[in-house]
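Asker: Okay, sequence plus prediction incoming.
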Amino acid sequence: MLQELIATGFFVGRFRYAPGTVGTLLGIPLVYLFAFKWWLVAILGIFLYLVGFWACSYVVDMRKESDPEDVIIDEVLGYFLSYMLIEPTLESILVGFFTFRLLDIFKPYPINLFEKLPKGHGVMADDAIAGLINSVILFFLFH
C-alpha cells in the first residue's frame, strides 16, 4: 500500500485527466524549495529515483502493466532533474514545464530506449533522462 501511495503521488495520479501533467505539476513545489544547488538536485534526484524504483516495481508487478498511467512519481523526478543546471525562476519553471511535458509525451531518442528497461527502471529511467535532457535545453535557453 505504501508503494502505491508513493508511486501515484499520494493518489494524485488517479486524477482522471492528464495524470502525467498533474504529476509534473507536483514537481513544481519540489523545484521551488530544493533546486537552488546542482548537488542538492543530484542527491534528492538519486533518492527520488531509488524510492520511485522501489514503489514502481511493486505496482508494475502487482498490476502486470509496464507503465501504469496513474504512476506519476517518475514525472515528479523528471521535472525536478530539469533544474540540475539552472536555478528556477518563474520563467524557467513555466518553460521547463512545457519542454519536459513534450519530451515525456513524445519520448525522442535516446529517451525511448530507457522505457524498455525492466520493471521500475523502465518507469523511472525514461523520465529521469528526459529531465536531464530538459536541463540542458533550459541551460541553453536561459544562459
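Answerer: Received the coordinates, thanks.

Asker: only C-alpha atoms for contact and neighbour calcs from this point on.
Answerer: Fine.

Asker: elements contacting the helix or strand where L5 lies?
Answerer: Secondary structure from DSSP states H and E places L5 in helix 2-7. Counting contacts by 3 or more C-alpha pairs under 8 Å, 6 or more residues apart in numbering; DSSP states H and E, helix 2-7 packs against helix 38-63, helix 73-81.

Asker: May I see the buried residues of the last one?
Answerer: It stands for helix 73-81. For helix 73-81, a neighbour-count test (16 or more other C-alpha atoms under 10 Å) marks 73-81 as buried.

Asker: Take this one as well and set it beside the first:
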Amino acid sequence: MSKFFKFLATLGPIGYAPASGTVATLVAAPLVWAMEDLSFDDYLLVSGVLLVASFWIIQRALGAFASKNHDPSEIVLDEVVGFVCLFTIVPITPLAIVLAFILFRFFDIVKPFGIKRCENLVGSIGIVVDDLLAAFFAGAILAFCILLLERF
C-alpha cells in the first residue's frame, strides 16, 4: 500500500524528473486554471480537502523512501498543494498564474523568512508547511502588487 501512496506523493513520474518541484508546479498551473470558474467557497473547499489529503498521503508515502532525507525531493504533491492554496489569496487570471509561479518557486527554493526552519517539523507537516509558507509569501506579494495596480 505504501507504493500507492508513494505514487500519489510523487505524482507518478513527475517526482523523478529533473527540477521536479518546478515541473510539479507547472502541472499545478492548468489545474488552478481549470478551477477558475469555481466560487471562492468551492475553491476554498477543494483546496482544504487537497491540503488535508496531502498530509495524509505524504505521511503514508514516507515509509516507501529508502532515503534518510526527511523531505525526499521526489515528493512533489506539496508543491501542487502549495500552488493551489496560493490562489485562496489572489484571483485566478493567466497573468496571476505566471507571476504566482515565479514567486512561489522563488520562495520554495530560497526559503527566506523562516521557511527553511519549517522543514525540520516532523513528517508530512514539515514537508507541506514550508510550501504553504512559500505560497503565503508569494500570494501576499502578488496581492499587494494587484492592489497597487488597481490604485494607479
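Answerer: Here it is on my side, so go on. Since this is a predicted model, take the numbers as computed values, not measurements.

Asker: What lines up with L121 of the second structure in the first structure?
Answerer: Residue pairing (TM-score structural alignment): L121 of the second structure is matched to L117 of the first structure.

Asker: who touches that match in this structure?
Answerer: When contacts are counted by C-alpha atoms under 8 Å, 6 or more residues apart in numbering, L117 of the first structure touches A125.

Asker: ok, now L48 of the first structure?
Answerer: L77.

Asker: Next up, the contacts around the nearest residue to L2 of the first structure once chain neighbours are set aside.
Answerer: Distance criterion C-alpha to C-alpha, 6 or more residues apart in numbering; nearest residue to L2 of the first structure, sequence neighbours excluded, is A55 at 7.8 Å. For A55 of the first structure, the contact set (C-alpha under 8 Å, 6+ apart) comprises 2-4, 6-7, 120.

Asker: how close does the equivalent of A64 of the second structure over in the first structure get to L85 of the first structure?
Answerer: Matched to the first structure by TM-score structural alignment, A64 of the second structure sits across from M62. Going from M62 of the first structure to L85 of the first structure by C-alpha to C-alpha, to the nearest Å gives 36 Å.

Asker: and what of Y17 of the first structure?
Answerer: 31 Å.

Asker: Between the two, tell me which one has more neighbours.
Answerer: L85 (22 against 9; other C-alpha atoms under 10 Å).

Asker: What sits closest to the aligned residue in the second structure for the more buried one if chain neighbours are left out?
Answerer: Aligned counterpart of L85 of the first structure in the second structure: I89 (TM-score structural alignment). Distances taken as C-alpha to C-alpha, 6+ apart put G139 closest to I89 of the second structure, at 5.8 Å, once the chain neighbours are dropped.

Asker: residue contacts, the one you found?
Answerer: Contacts of G139 of the second structure (C-alpha under 8 Å, 6+ apart): 86-87, 89-90, 100, 104.

Asker: May I ask which helix or strand encompasses it?
Answerer: helix 123-151.

Asker: and the match of L121 of the second structure, helix, strand or coil?
Answerer: coil (DSSP: H, G, I helix; E, B strand; the rest coil).

Asker: could you measure it against S92 of the first structure, distance?
Answerer: 30 Å.

Asker: Repeat that for L81 of the first structure.
Answerer: Counting by C-alpha to C-alpha, the gap from L81 of the first structure to S92 of the first structure is 13 Å.

Asker: do A125 of the first structure as well
Answerer: A125 of the first structure is 23 Å from S92 of the first structure, by C-alpha to C-alpha.

Asker: before we move on, the earlier item: whichever of the contacts of A55 of the first structure end up buried, select them in ChimeraX.
Answerer: Entered in ChimeraX, the line below selects the buried ones among the contacts of A55 of the first structure, by 16+ other C-alpha under 10 Å:
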select :3,4,6,7,120
